[in-house]
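1. Sequence first, predicted model second:
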Amino acid sequence: MKEIINCAAYQSGCRIADVELNKVHEVLKDVNQFVWIGLHEPSEEVLQRVQKEFNLHDLAIEDAHLAHQRPKIELYGDTVFIVLRTAHKNQQQHIEFGETHFFVGKNFIVSVRHGSTIAYTEVRSRCESMPELLSKGQGFVLYAIMDFIVDRYFPVVDDLESDLEAIEDKIFKERPSRQTTEQIYQLKRELLEVKRAVSPLVDICNRLMRFDIKSISAETHPYFRDIYDHVIRINEMVDNTRELLNTALEANFSLISISQNDTSKKFAGWAAIIAVPTMVAGFWGMNFRVIPETESEYGFYAIILGTIAVCVLLYVLFRRSGWL
């Protein structure tokens, strides 16, 4: 597997050369150039070479190697270390999360991808096609990749909203079931994962917009405001979906309870109806010498008809009351 996806030098918004990793320090001597390096699940050896070239902090390198970090932004001297989580739907329609770590310095940016993430080849191509914007330096590159990551949350959240609508249709149009409850909990779990990934981005964007970070020019601050707006929208969509999902869960429980009550009523109604002939049979089945109506010619038929009449009457009353 290729660990170093790209390592190139840029000047005035144009790609001027591909650079070998161990020669990056020579490019960094020119303050008018910056280096953009893309790594995919690099080994510890590659990260140590990157650390040596850019003089990166040990703790940041350790985080970039181990991965499984929460989204965050940290400053190590003049270098900014940022962790973002990526998300997309796989072929089985399950959400897969990955991580991208960034090291942003005075004239360099290093992106480190981990897990299920989509390559940023498209982002690099788009940036290289806009030299007037790429000339803003590594700050614009950071914006472009962050914007790409955040925008990919929209289809994920849209799919979750569609799943919620399907669950609502199941709840109100079909018979409530345990399977529906399991689907609700599965969707709640996915929404919680998305919330954990997106929520910290608000603070990250705020710091990138408002703090004086030497490695990110003030010209790029408005671009991060655009990402901030997108993050707020995604957070609102997730919160609204979670609230509706909680309501759907309560509605499902209520309908299940109503269904159980209806079933209990039916059992009670039929039990009451069956109790009538059982009681009659119990009375006339006792071993006494003298039992009323036993010597009557029509006594048996009268008891049978009376029993049937009472059962029919009970059935009609229960039917009217909604118990049957």
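-> Happy to help now that I have it. Predicted model only: the values in this text are computed from it and were never measured. Numbers count the residues shown, from 1 in each chain.
2. contacts and neighbour counts: CA atoms only from here.
-> OK.
3. I'd say Ile256 and Pro176 touch.
-> Yes. If you go by CA atoms under 8 Å, Ile256 and Pro176 touch, sitting 5.7 Å apart.
4. the more surrounded of these two?
-> Pro176 (20 against 17; other CA atoms under 10 Å).
5. list the contacts for the more buried one?
-> Applying CA atoms under 8 Å, 6 or more residues apart in numbering, we find Pro176 in contact with 170, 252, 255-256, 259.
6. Distance from whatever helix or strand Phe140 lives in to the middle of the chain?
-> Phe140 belongs to helix 138-151 when assigned by DSSP states H and E. Offset of helix 138-151 from its chain centre (CA atoms, centre = their mean, to the nearest Å): 21 Å.
7. Can you mark which positions in stretch 104-124 are buried?
-> Buried residues in stretch 104-124, counting neighbours by 16 or more other CA atoms under 10 Å, are found at 104-117, 120, 123-124.
8. I misspoke; the intended subject was stretch 262-274.
-> Those would be 265-266, 269-270, 272-273, for stretch 262-274 by 16+ other CA under 10 Å.
9. who's in contact with the helix holding Phe140?
-> Residues from elsewhere that reach helix 138-151 (CA under 8 Å, 6+ apart): 34-36, 86-87, 102, 104-105, 107-109, 120, 123, 127, 133-134, 215-217, 220, 223-224, 227, 230-231.
10. Would you mind identifying the next helix or strand past it?
-> helix 153-173.
11. Tell me which residues are up against that next one.
-> Residues contacting helix 153-173 (CA under 8 Å, 6+ apart): 86-89, 95, 176, 180, 183-184, 187, 191, 234, 237-238, 241, 245, 248, 251-252.
12. at 7 Å what do you get?
-> Helix 153-173 has contacts (CA atoms under 7 Å, 6 or more residues apart in numbering) with 87-89, 180, 234, 238, 241, 245, 248, 252.
13. Could you pull out the buried residues of that helix?
-> In helix 153-173, the ones that count as buried by 16+ other CA under 10 Å are 153-154, 156-157, 160-161, 164-165, 167-168, 171.
14. Rebuild these as TSV, extending it with distance to Leu66.
-> Compiled in TSV, these are given as follows (distance: CA to CA, whole Å):
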residue	distance to Leu66
Tyr153	24
Phe154	28
Val156	26
Val157	28
Leu160	30
Glu161	33
Leu164	35
Glu165	38
Ile167	38
Glu168	40
Ile171	43
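15. and here's the other structure:
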Amino acid sequence: MISNLRKAVRLPQQQRRGVDLSHPARSPLGTAVVNCAVYENGVRQPGDHPAEDAVRRVRGSGDGFVWIGLHEPSEKEFAGIAELFGLHPLAVEDAVHAHQRPKLERYDNSLFTVFKTVCYVDHDRLTETSEVVDTGEIMVFTGADFVITVRHGGHGSLGPLREQLEADPEQLAIGPSAVLHAIADLVVDDYLDVTAAVQDDIDDVESEVFAESPRRSDSAERRGGTKGSGTGAGRIYQLKRELLELKRAVAPLTHPLQALATQPMALVDPHITTYFRDVSDHLERVTEQINAFDELLNSILQAHLAQITVAQNEDMRRISAWVAILAVPTMVCGIYGMNFEHMPEKHWTFGYPLIMAVTVTLCFLIHRGFKRNGWL
């Protein structure tokens, strides 16, 4: 009955990457309420339904469920809905104030699930201040006859997802747990898209680190950064910070998805449990990619610093070689500058040209030796 569940909830790539998918409000129930719809046998019932009327209709018929979508509601706006559906105060507080870790909490009449949404921020060139990953949140209250989604952030709209599900009533007929799975699947698919985009940034940084001159990169850093040219540690550190933000959004979701995939729950249809396993497997793949990216960035950073160290050592060898060459005329001038009476060739007419010739010859021989050894 749900063989096409994953296919139906996938959205076009251009709709899910770096684009605000704000969905137009369909319901006049309030500024925070984006949508309120009644579904019976998987079919959306026509008309705009205030929350009270929608609940009364569903519970009166004993069939279907209500799906209410909200965007950044205030405590006052959410209080009426929380009281109507009997939501737990702690979950309500988390949903209103946001900034929660991904989690799954069970209450008497509902499940409360928190998802971190991520969006890749397009940029022409990665700099040491570039924003790569933008995060938001989706909270989902799932009950026997209702789904309440609370979205925070400027991306991750569920409007296109709702339309995809409405196009296949057979899936929505399963109930609220089908909506919960569709949201989880969409969020994890976004993780896959973002990690693929971040990998492109890492590949670019890696290519530039091994392609450019270490001395030029080091001099660019000393001049005040790498915004214009050179890779520099600043860009690598910025990418690591953005990768850490992505990891904070992805990693904590592992346990909630494993619970949905392996533990029987009264509010989750047994047929949907199998599909949560697939979502959990995709999340595990994302987690492995992020860990691999972090290790790769560490290696790139070490390689970049090693290049700079090698360039500095080469500079020090050149300086040392020239110091050794200049030490010869310095020593000769110092000796003859002591003005002793009896010194070699001091009173000879060709003494000065001879000493200069010897000095230049010694400097030439030392320079040639350093040149052969690669110091110059």
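-> Perfect, thanks for sending it. None of the values given here were measured: they were computed from a predicted structure.
16. what helices or strands is the longest helix along structure 1 leaning on?
-> Counting by DSSP state H, the longest helix found in structure 1 is helix 221-284. Contact analysis of helix 221-284 of structure 1 by 3 or more CA pairs under 7 Å, 6 or more residues apart in numbering; DSSP states H and E lists helix 138-151, helix 153-173, helix 178-198, helix 200-210, helix 299-321 as its packing neighbours.
17. against structure 2, where does it fall?
-> Aligned using TM-score structural alignment, helix 221-284 of structure 1 spans residues 273-336 in structure 2.
18. ok, Gln289 of structure 2 to Asp201 of structure 2 distance?
-> 14 Å (CA to CA, to the nearest Å).
19. same question but for Arg215 of structure 2, I mixed them up
-> 23 Å.
20. so where is the helix holding Phe140 of structure 1 in structure 2?
-> The alignment places helix 138-151 of structure 1 over residues 176-189 of structure 2 (TM-score structural alignment).
21. average offset between the matching stretch and structure 1?
-> On superposition with structure 1, the mean distance recorded for stretch 176-189 of structure 2 (mean CA distance after the TM-score superposition for structure 1) is 1.2 Å.
22. Buried residues of that stretch, list them for me.
-> Applying 16+ other CA under 10 Å to stretch 176-189 of structure 2 flags 176-189 as buried.
23. Turn those into JSON lines, columns for distance to Thr361 of structure 2.
-> Shown next, in JSON lines, are those (distance: CA to CA, whole Å):
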{"residue": "Pro176", "distance to Thr361 of structure 2": "92"}
{"residue": "Ser177", "distance to Thr361 of structure 2": "90"}
{"residue": "Ala178", "distance to Thr361 of structure 2": "89"}
{"residue": "Val179", "distance to Thr361 of structure 2": "87"}
{"residue": "Leu180", "distance to Thr361 of structure 2": "85"}
{"residue": "His181", "distance to Thr361 of structure 2": "84"}
{"residue": "Ala182", "distance to Thr361 of structure 2": "83"}
{"residue": "Ile183", "distance to Thr361 of structure 2": "81"}
{"residue": "Ala184", "distance to Thr361 of structure 2": "79"}
{"residue": "Asp185", "distance to Thr361 of structure 2": "78"}
{"residue": "Leu186", "distance to Thr361 of structure 2": "77"}
{"residue": "Val187", "distance to Thr361 of structure 2": "75"}
{"residue": "Val188", "distance to Thr361 of structure 2": "73"}
{"residue": "Asp189", "distance to Thr361 of structure 2": "73"}
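24. Out of these, the closest to Val55 of structure 2 would be?
-> When these are compared for distance to Val55 of structure 2 (CA to CA), Pro176 wins out at 13.9 Å.
25. Can you tell me how far the closest one is from Ile68 of structure 2?
-> To Ile68 of structure 2, Pro176 of structure 2 is 11 Å away according to CA to CA.
26. what's the answer for Thr273 of structure 2, then?
-> Distance from Thr273 of structure 2 to Ile68 of structure 2, by CA to CA: 23 Å.
27. next one: Asp185 of structure 2
-> Asp185 of structure 2 is 19 Å from Ile68 of structure 2, by CA to CA.
28. so how far is stretch 190-203 of structure 1 off the chain centroid?
-> On CA atoms, centre = their mean, the centre of stretch 190-203 of structure 1 falls 8 Å from the chain's centre.
29. which part of structure 2 lines up with that stretch?
-> So stretch 190-203 of structure 1 sits over residues 242-255 in structure 2, by TM-score structural alignment.
30. How about the counterpart of Gln51 of structure 1 in structure 2: what's its closest non-neighbour residue?
-> If you follow Gln51 of structure 1 across to structure 2 using TM-score structural alignment, you land on Ala82. Spatial nearest neighbour of Ala82 of structure 2, chain neighbours left out: Val92 (6.9 Å); criterion: CA to CA, 6 or more residues apart in numbering.
31. What does the one you found correspond to in structure 1?
-> In structure 1, Val92 of structure 2 lands on Ile61 (TM-score structural alignment).
32. Okay, that match and Glu99 of structure 1: tell me how far apart.
-> 14 Å.
33. Could you check which of those two is surrounded by more residues?
-> Neighbours per residue, other CA under 10 Å: of Ile61 of structure 1 and Glu99, the larger number sits with Glu99, 23 against 19.
34. and the residue opposite Val27 of structure 1 in structure 2 once aligned, how many neighbours?
-> If you follow Val27 of structure 1 across to structure 2 using TM-score structural alignment, you land on Arg57. When counting by other CA under 10 Å, one arrives at 17 neighbours for Arg57 of structure 2.
35. Secondary structure element holding Arg57 of structure 2?
-> helix 51-61.
36. ditto for Asn6 of structure 1
-> strand 4-11.
37. How about Trp67 of structure 2?
-> Counting by DSSP H and E, Trp67 of structure 2 is found in strand 65-71.
38. That strand vs structure 1, mean deviation?
-> Looks like 0.5 Å for strand 65-71 of structure 2 (mean CA distance after the TM-score superposition for structure 1).
39. What are the contacting residues of that strand?
-> 32-40, 54-55, 58, 145-152, 175-176.
40. try 6 Å
-> Strand 65-71 of structure 2 has contacts (CA atoms under 6 Å, 6 or more residues apart in numbering) with 32-39, 145-151.
41. Now the following helix or strand past it: buried residues?
-> Going down the chain from strand 65-71 of structure 2, the next helix or strand is helix 75-85, by DSSP H and E. Within helix 75-85 of structure 2, the residues scored as buried using 16+ other CA under 10 Å are 77-79, 81-82, 85.
42. for stretch 92-100 of structure 2, same thing?
-> Neighbour-count burial for stretch 92-100 of structure 2 [16+ other CA under 10 Å]: 92, 95-96, 98, 100.
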